[in-house]
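1. got a sequence here, can you model it:
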Amino acid sequence: MRQPMIDTYEEAIEAVRACGILPLAPLIPDHPSLSGITLPERWHSDTELDPWRWRVRFPGDGIAAYGKFMKKKAILVASDLVPSVRSLLGSSRSIAQRYGDGLISKAAKEVYAIIEEEQGIETRALRAAAGMKAKESKKEFDQALAELQSGFDIVISGVRAPRNEAGEVNGWNSTCFETVEHWMEGAGIPLAPMSADEARSRLQARLGEHSSPQAMAYFAKVFGF
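-> Here you go, the predicted structure:
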């Protein structure tokens, strides 16, 4: 699929909706990425034309779910495809059930519980609440976040600037997380369960509208078409 170069957030919205699934960096064969359809000098420019800023506007505006959903790489999933992708990458079983069966780690279970309790929690606070502030705990914490994102249990919902006791911005922006159900509800996306067969059918039809044969072959491996 050939996607024209874009300049504005509004054009980026149209690109996400057209592609259905848009990685931030090149990942899918013969398929656009946000970095591939924007000028490199715009990234991290901290202006309205900065795609790095757009990436967290999409989930905030309900345009797309954002997270490391595939191959531990950051992906945007257009809102109309979220139920299908959730059905195929996620699980109908609860976190507690999966932990009981040894399907997820204890760290992932604990991190999920904190996010569920405090939707939109930012990374620093989340790490502290999970008791993983120590340097040697960083790998375990990062793995828990990756595990929950790849299972479509949580999404990146935005960023937040850390503030000191005086309320002044103090440090770099920190990523915020929500459970996928909470984000979907806020974005007005139906939460009704969908069968795997229906999800594959919808996803294949939608992605097939604009994706190349090479990209569809990749999607077929990921989603089991």
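2. going forward, measure contacts between C-alpha atoms and count neighbours the same way
-> Noted.
3. give the contact list for the closest residue in space to residue 23 that isn't next to it in sequence.
-> In this structure, residue 23 finds its nearest non-sequential neighbour in residue 75, 4.2 Å apart by Cα to Cα, 6 or more residues apart in numbering. Taking Cα atoms under 8 Å, 6 or more residues apart in numbering, we find residue 75 in contact with 21, 22, 23, 24, 66, 67, 68, 69.
4. now the other sequence, so there's something to compare against:
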Amino acid sequence: MVDYKVKTYEEAIKVIEELGLLPLASLIPDYPSLNSLTLQENWHSDTEFDPWLWRTKFSSDGVAGYGKFIKKKSILVSRELLPYVKKVLGSNELIEERYFSGSISREANSIYKIISQEEGIDTRALRARAGLKEKEKKKIFENALLDLQGSMDIVISGIQEKKNIDGEKNGWSSTAFETYDSWTSRNKIANIDSSREDAKKYLIAHFSNVCSKESLTKFEKIFG
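-> From the prediction side, this is the model:
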């Protein structure tokens, strides 16, 4: 069980590879998070030791899949475990099939199409393209993004810096999204042929070796 403080990006990568899944903040009982493993004074320090900057770097470097995959909370999943987590949390149906069956919203269907046409699109542009820029539509937009991340149809692929006409950073950076299929293909992560049940068994076997019984019980519930 990991119980030491992480100070560098490289050390954090090793933890993700060892654990397989690392929430940004506390989520699993008796289980570490990026927040619990790092020094609080380094967060938002805008230095190379800032875990807030690492979170999207993991994804942009192809180290780990990143998104709000579990309980609408931000999670990092190693390259090794990602296809298994996708098999368990994802759906066998295409987005369009789920839309026509009523299991996802019209907005989620539309947003997925936009992302698939413009992989790596940032939140500002995505919201505008989806026709959801109005203040009263913000929640609809956010819920659609959460639904698509929860089924692992999309991942957070990095950030887009807001720049002025001179190319200088100007304002807050914006989250960028990419379809799961595009991100894994680009980072050479293959799909698995296992059934959902076999994928779940693989995950439970993995976590039984890296976490406590209390944590494992929670993982069993999450993976259903």
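5. SS state for the residue most central in space within structure 2?
-> Closest to where the C-alpha atoms of structure 2 average out (Cα atoms, centre = their mean) is residue 67, at 1.6 Å. Under DSSP: H, G, I helix; E, B strand; the rest coil, residue 67 of structure 2 falls in the strand class.
6. for residue 147 of structure 2, see how far away it is.
-> Residue 67 of structure 2 sits 11 Å away from residue 147 of structure 2, going by Cα to Cα, to the nearest Å.
7. ok, now residue 205 of structure 2?
-> Distance from residue 205 of structure 2 to residue 147 of structure 2, counting by Cα to Cα: 28 Å.
8. what does residue 136 of structure 2 give?
-> 19 Å.
9. compare those two (neighbour count), which wins?
-> Using other Cα atoms under 10 Å as the criterion, residue 136 of structure 2 and residue 147 rank with residue 147 on top: 18 against 9.
10. so that one sits in a strand?
-> No: checked against three-state DSSP, residue 147 of structure 2 lies outside a strand; its state is helix.
11. isn't it right up against residue 109?
-> No: in this structure residue 147 of structure 2 lies outside contact range of residue 109 using Cα atoms under 8 Å: 10.2 Å.
12. now do the contacts for residue 127 of structure 2.
-> Neighbours of residue 127 of structure 2 in contact, by Cα under 8 Å, 6+ apart: 133, 141.
13. in which helix or strand would I find it?
-> Using DSSP states H and E, the element containing residue 127 of structure 2 is helix 123-129.
14. may I see the buried residues of that helix?
-> For helix 123-129 of structure 2, burial by neighbour count (16 or more other Cα atoms under 10 Å) applies to 123, 126, 127.
15. how big is the offset of that helix relative to structure 1?
-> For helix 123-129 of structure 2, the mean deviation from structure 1 after alignment is 0.4 Å (mean Cα distance after the TM-score superposition for structure 1).
16. and that helix, how far from the chain's centre?
-> Relative to its chain's centre, helix 123-129 of structure 2 lies at 19 Å (Cα atoms, centre = their mean, to the nearest Å).
17. then stretch 110-121 of structure 2?
-> 16 Å.
18. distance from the centroid: which residue in structure 2 tops it?
-> residue 166 (32.0 Å).
19. counterpart of that residue over in structure 1?
-> Alignment note: residue 166 of structure 2 maps to residue 166 in structure 1; criterion TM-score structural alignment.
20. do you know how far that match is from residue 80 of structure 1?
-> Taken as Cα to Cα, the span from residue 166 of structure 1 to residue 80 of structure 1 is 42 Å.
21. any idea how far residue 161 of structure 1 is from residue 77 of structure 1?
-> Note on residue 77 of structure 1: its distance to residue 161 of structure 1, by Cα to Cα, is 25 Å.
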